[in-house]
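[1] Sequence first, predicted coordinates after that:
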Amino acid sequence: MKYILLIPLVMFGLISTSCINDDFTDSSSATLAFSTDTVSFGTVFTDLGTPTARLKVFNRNKKGVRISSIRFKDSATPFSLNVDGVSGTSFGDVEIRGGDSIFVFIESFIPETSAVEPWRVADQLEFVTNGVTQEVEVEAWAQNVTRLKGERITADTRLTPKLPYLVFDSLTVDKDATLTIDPGVRMLFHDGASLIVHGRLEAVGEVGNMIHLRGDRIDNVLPDVGYEVLSGQWGGVVIAPESFGNRIEYVEMQSSSTGLRVDSCGDLSRQKLTLVNSWLHNSSGSVFESRYSKTDAYGCCFSESPLAVVSLTGGEHEFVQCTIANNYLFTAVTEANLSLYHCLPSDDADNRNSLMKANFENCIVWGIGKAINEGKLDGSDVYLKNVLLRADGTDDGHFVECIWNEDPLFLTIRNDYYFNYHLQPDSPAIGRGNPSYVNAACLYDMDGVARLPEPTSLPTLGAYAGVSSGEGVDH
């Protein structure tokens, strides 16, 4: 009986295995297909190595093929291979069954040179199948960098835009030293690295030549989507309690863990920080946090955080022509986009620091989550004037000529990973500002567009004075 039962099982096994086509073709017409014709690493840093790129190789034929050779054309290539989990410089007799595929993984290490400008490095990856050679282009743009590892600035120092700066660990500005960052400087921070200022920071860019602070991953996380969409790639900027007189103008800072943080421990006798025409965005903590400090912001855009985009505790603040927006991608937003603390008499139980004084003028506060954490500001010294808010409400002594719950119509398309806080032509924020609030610091926006082109002009609310269709705009 046992053997009788085994007979149908053996028969079934033979039938099942006969469905697998182990035949291989030697026809020259049985060529391969590839997931792309060019594997591009984009810009890579010398002496550092690249992330791994993936190429998928398909056999769309009914029969199997044997690839007799996989190798780079240049024997001195800077690129290296891994075929289906095996590393090497060349491979032979690689089999792909009919209708199946394999993965080829590619990495690169490019030595440092004396070049200032990026240069193209390329090779052809050859596949020879049944005497037919097919090629896939592999390229990278190599960039030399100035490496700063655990660096301390102990005397006045200037960073110039000759080469990007790659910061490992942290860059610390000691007390009594000033770090000056010139227009066009790119500072790239490795995972966990931060800029910590005990002395003074003077980061002043120009229209069309901004200073950039971001993580050091400059490849793509998705096709056509750069790593800058991912927050938490580096630490952030910390301006310590003993640091005063800091200035940040025409700076783009993105993809940090803690954003820009300042604390003066209640010393309001000196200006802590002035921010002008800058875009701070995409932080896994608050984008900008100020505690008991005297900080002002003019023409700035703050955006993308799961916490408060702007968090202010006590202190003195003036925010004019600013956009505070939130379209954070990866987790729920848990705090109001503009969060104000120690501003109401009920907040002052400890009586250690004076209550907040703040004016928000010609601004926009809009996005996922609540607009502001305080629904009533009675008894405070906090005023929102000509501010567009994502909230239902009415004007009172602290909310003056505000626009309630009217979509400002940003160009941002969150689901397409496109973040652009310029306004569409029919935005309700256009011409709704008070011209008397436009001071010398924000006469022009970060694109160089005049807020008051005519004596009778009414300014547009928010960071951007110009109206855009989106074409040619990078933000």
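    Cool, the structure landed.
[2] Please make it C-alpha for all contacts and neighbour counts, starting now.
    OK.
[3] Stretch 109-128: which residues count as buried?
    Residues of stretch 109-128 classed as buried: F109, I110, V121, A122, D123, Q124, L125, E126, F127, V128 (neighbour count, 16 or more other CA atoms under 10 Å).
[4] can you check stretch 154-172 too?
    For stretch 154-172, the buried set under the neighbour-count rule, 16+ other CA under 10 Å, comprises L159, L163, P164, Y165, L166, V167, F168, D169, S170, L171, T172.
[5] which outside residues touch that stretch?
    Contact with stretch 154-172 is made by 116, 144-153, 173-198, 216, as judged by CA atoms under 8 Å, 6 or more residues apart in numbering.
[6] for comparison:
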Amino acid sequence: MRYTFLILIVLISCLTSCRKDFETVASNGRLEFSRDTVYLDTVFTNISSSTYTLKVYNKSNDDIQIPSIALEKGDNSKYRMMVDGMTGRDGKGTFFENVEILANDSLYVFIEATAGIEEANPTDFLYTDKILFDSGSRQQDVDLVTLIQDAYFIYPKRTPNTEGGYTYEGLSLSDNDPKITAYLLDENDPKNGNELHFNNTKPYVIYGFPTVPSNKTLIIDAGARVHFHDQSGLIVANNASIHVNGAPSMTAALENEIIFEGDRLEPEFSEVPGQWFAVILTDGSTNNRFKNLTIKNATVGLFIQNNDGTNVEIENTQIYNSTVAGILARTGKINGKNIVINKAGQYALACTLGGNYTFTHCTFANYWSGGPRSTPSVLLDNTFSDGETLFIAPLEKATFTNSIIYGTNSIEIGLKKNDAAAFNFDISYSLIRFSDTNNQFTDAIYDFVKNPTSKNNIVSNFRTPNEPKFKNPQKNNLKILSTSSVIGKGNPDLIIPFDVDNVFRTSPPDLGAYQHLNE
């Protein structure tokens, strides 16, 4: 032990004798930067950006001191900086004095922006500034550039309370539901005008749960973009309706597609699941239509609860990256054509507590990569349990034709039948992923996959892969290649003339929502 202690003393002495006193010299104007311009990705007006990083290098052999690091617009700038953990003079993040960098070392500058459309250049909507390092002949600079996008902001009204904060308007969906930040859309809103008619002149950004009032219809024009803030959604109330009127697009800009997604516009958020909650069609909503719509990055894309005697018409609709389900229905009534769903934490499609469903030329796939998944891509269930009570309702009809039910699991169709209520379904002219290697599913209800030719189905299992040959399912590209096993296997009597991309279908048609690619 004594010798170990002596060795430590010697080492410490050596290290101390070699140590510099860190005396600094003035900056020589030869700093180097990780980039000449920091582009902060597009943000909505007055919404804070993500934090971006600039690295500053001192590649000299001297410890240096930078007299000042400042934003050119000073305290009026809409940018904020943090330099190596410091917030600068007065904590404003706009001016820093006597910043040191050791020889052959570096420091980090973190940058954010919160700017309004009125502060941007009116010709290109860019808001700009510069970071100035030092002054005079030794001054160096880095440009800052942010694109500001104007939008309609829809949020609950608030009133000041006696405690100095605000009370937000809210409502309960029923007598048994807790009050949430839900509020009625206003036909005569002082800022947004008619909130029951979303146009395509600029995007809509939604906070909380705006609700379509009873006996009213929310109309959304082709080309509209709707962005939902964290944990927000859209509610269609009893006797209310929503008409999503998208149309086929002619270019890659999807100029006529309607898109629902989160409000983070940075590229790294473009495919992140669970950024907002859901579009909710509540008990008794009526005459709902969705056409040429893309829903991305929700918890549940469409949550359909016991809509009235009318069908929810869903056509040419794509739903991606849902943490729970693409479509979750409870006693729903859906007529679906050219639907594409992929990447859901549990189900691409869950038809629970019975209902009445017709799906034609649909692709229900699940290539979820966010963790293990034990649930099938498609679930048919005539029950629902809230944890204490089991509810049962008849599955009047669930018809799948000319469709694909597929994914990364061995079994991608789940049937949960309670004999106390009807359980009627029919799957024909479809490709189904069903590899029952242990022969667990022997009930006659599975005859559509055990004896697939009786229903003109194609089964993908261990012995007969029968792959759909999606182009790139991990990137939500479920177009089928020319080597797919589903080409020309559909029922021509039930053909939908154009696919989800408005491409003319040949007859007999391919299965799924897409006409195959010639590649």
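    Thanks, I have it. Here the structure is a predicted model, which means the values were calculated and not measured.
[7] related to what we said a few turns ago, tell me which of the contacts of stretch 154-172 of the first structure fall in strands.
    146-149, 152-153, 173, 178-181, 186-189, 194-197 (DSSP state E).
[8] Touching, I372 of the first structure and Y341? I think so.
    No: the pair I372 of the first structure and Y341 fails to qualify as a contact (CA atoms under 8 Å) at a distance of 10.8 Å.
[9] Apart from its chain neighbours, what residue comes closest to the aligned partner of K149 of the first structure in the second structure?
    Alignment note (TM-score structural alignment): K149 of the first structure maps to Y155 of the second structure. Leaving out its chain neighbours, the residue that sits closest to Y155 of the second structure by CA to CA, 6 or more residues apart in numbering is Y207, at 4.8 Å.
[10] how close does that neighbour sit to S214 of the second structure?
    As for Y207 of the second structure, its distance to S214 of the second structure is 20 Å (criterion: CA to CA, to the nearest Å).
[11] re earlier: may I see the buried residues of stretch 154-172 of the first structure arranged in CSV, with secondary structure as well?
    CSV is the format used below for those (DSSP: H, G, I helix; E, B strand; the rest coil):
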residue, secondary structure
L159, strand
L163, coil
P164, coil
Y165, strand
L166, strand
V167, strand
F168, strand
D169, coil
S170, strand
L171, strand
T172, strand
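[12] Switch the residues you listed over to CSV; also include distance to F24 of the first structure.
    Rendered in CSV, the data for these read as follows (distance: CA to CA, whole Å):
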residue, distance to F24 of the first structure
L159, 61
L163, 53
P164, 52
Y165, 53
L166, 51
V167, 53
F168, 52
D169, 54
S170, 57
L171, 59
T172, 63
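[13] about what we covered before: check contacts around the match of K149 of the first structure.
    For Y155 of the second structure, the contacting residues are I206, Y207, G208, P210, taking CA under 8 Å, 6+ apart as the criterion.
[14] and of the residues you listed, the nearest to S374 of the second structure?
    Using CA to CA, the shortest approach to S374 of the second structure within the contacts of Y155 of the second structure belongs to G208, at 31.5 Å.
[15] Identify the residue of the first structure aligned to that closest one.
    Taking TM-score structural alignment as the alignment basis, one finds that G208 of the second structure is matched in the first structure by D169.
[16] excluding its backbone neighbours, what's nearest that match?
    A193 (4.5 Å).
[17] Against V486 of the second structure, how distant is the aligned partner of that neighbour in the second structure?
    Structural alignment places A193 of the first structure opposite S232 in the second structure (criterion: TM-score structural alignment). Look at S232 of the second structure and V486 of the second structure: by CA to CA, they are 39 Å apart.
[18] higher neighbour count, the two?
    The neighbour comparison of S232 of the second structure against V486 (other CA atoms under 10 Å) goes to V486, with 27 against 24.
[19] Now which residue in the first structure aligns to that one?
    Using TM-score structural alignment, V486 of the second structure pairs with A429 in the first structure.
[20] That match and L389 touch, don't they?
    No: applying CA under 8 Å, one finds A429 of the first structure not in contact with L389, separated by 10.5 Å.
[21] Now do the end-to-end distance for stretch 218-226 of the first structure.
    Counting by CA to CA, the length from the leading to the trailing residue of stretch 218-226 of the first structure is 7 Å.
[22] Next, the buried residues of that stretch.
    By 16+ other CA under 10 Å, the buried positions in stretch 218-226 of the first structure come out as I218, D219.
[23] if we can go back for a sec, closest one to F72 of the first structure out of the buried residues of stretch 109-128 of the first structure, please.
    Out of those, the member with the shortest distance to F72 of the first structure (by CA to CA) is L125, at 4.4 Å.
[24] ok, that closest one touching E135?
    Yes: with the criterion set as CA under 8 Å, L125 of the first structure and E135 qualify as a contacting pair; they are 5.4 Å apart.
[25] thinking again about what came up before, which of the ones in strands among the contacts of stretch 154-172 of the first structure count as buried?
    Buried residues within those, counting neighbours by 16+ other CA under 10 Å: 153, 173, 178-181, 186-189, 194-197.
[26] Show me which helix runs longest in the second structure.
    Ranked by number of residues, the top helix in the second structure under DSSP state H is helix 2-18.
[27] Can you get me the centre-to-centre distance for that one and its chain?
    57 Å (CA atoms, centre = their mean, to the nearest Å).
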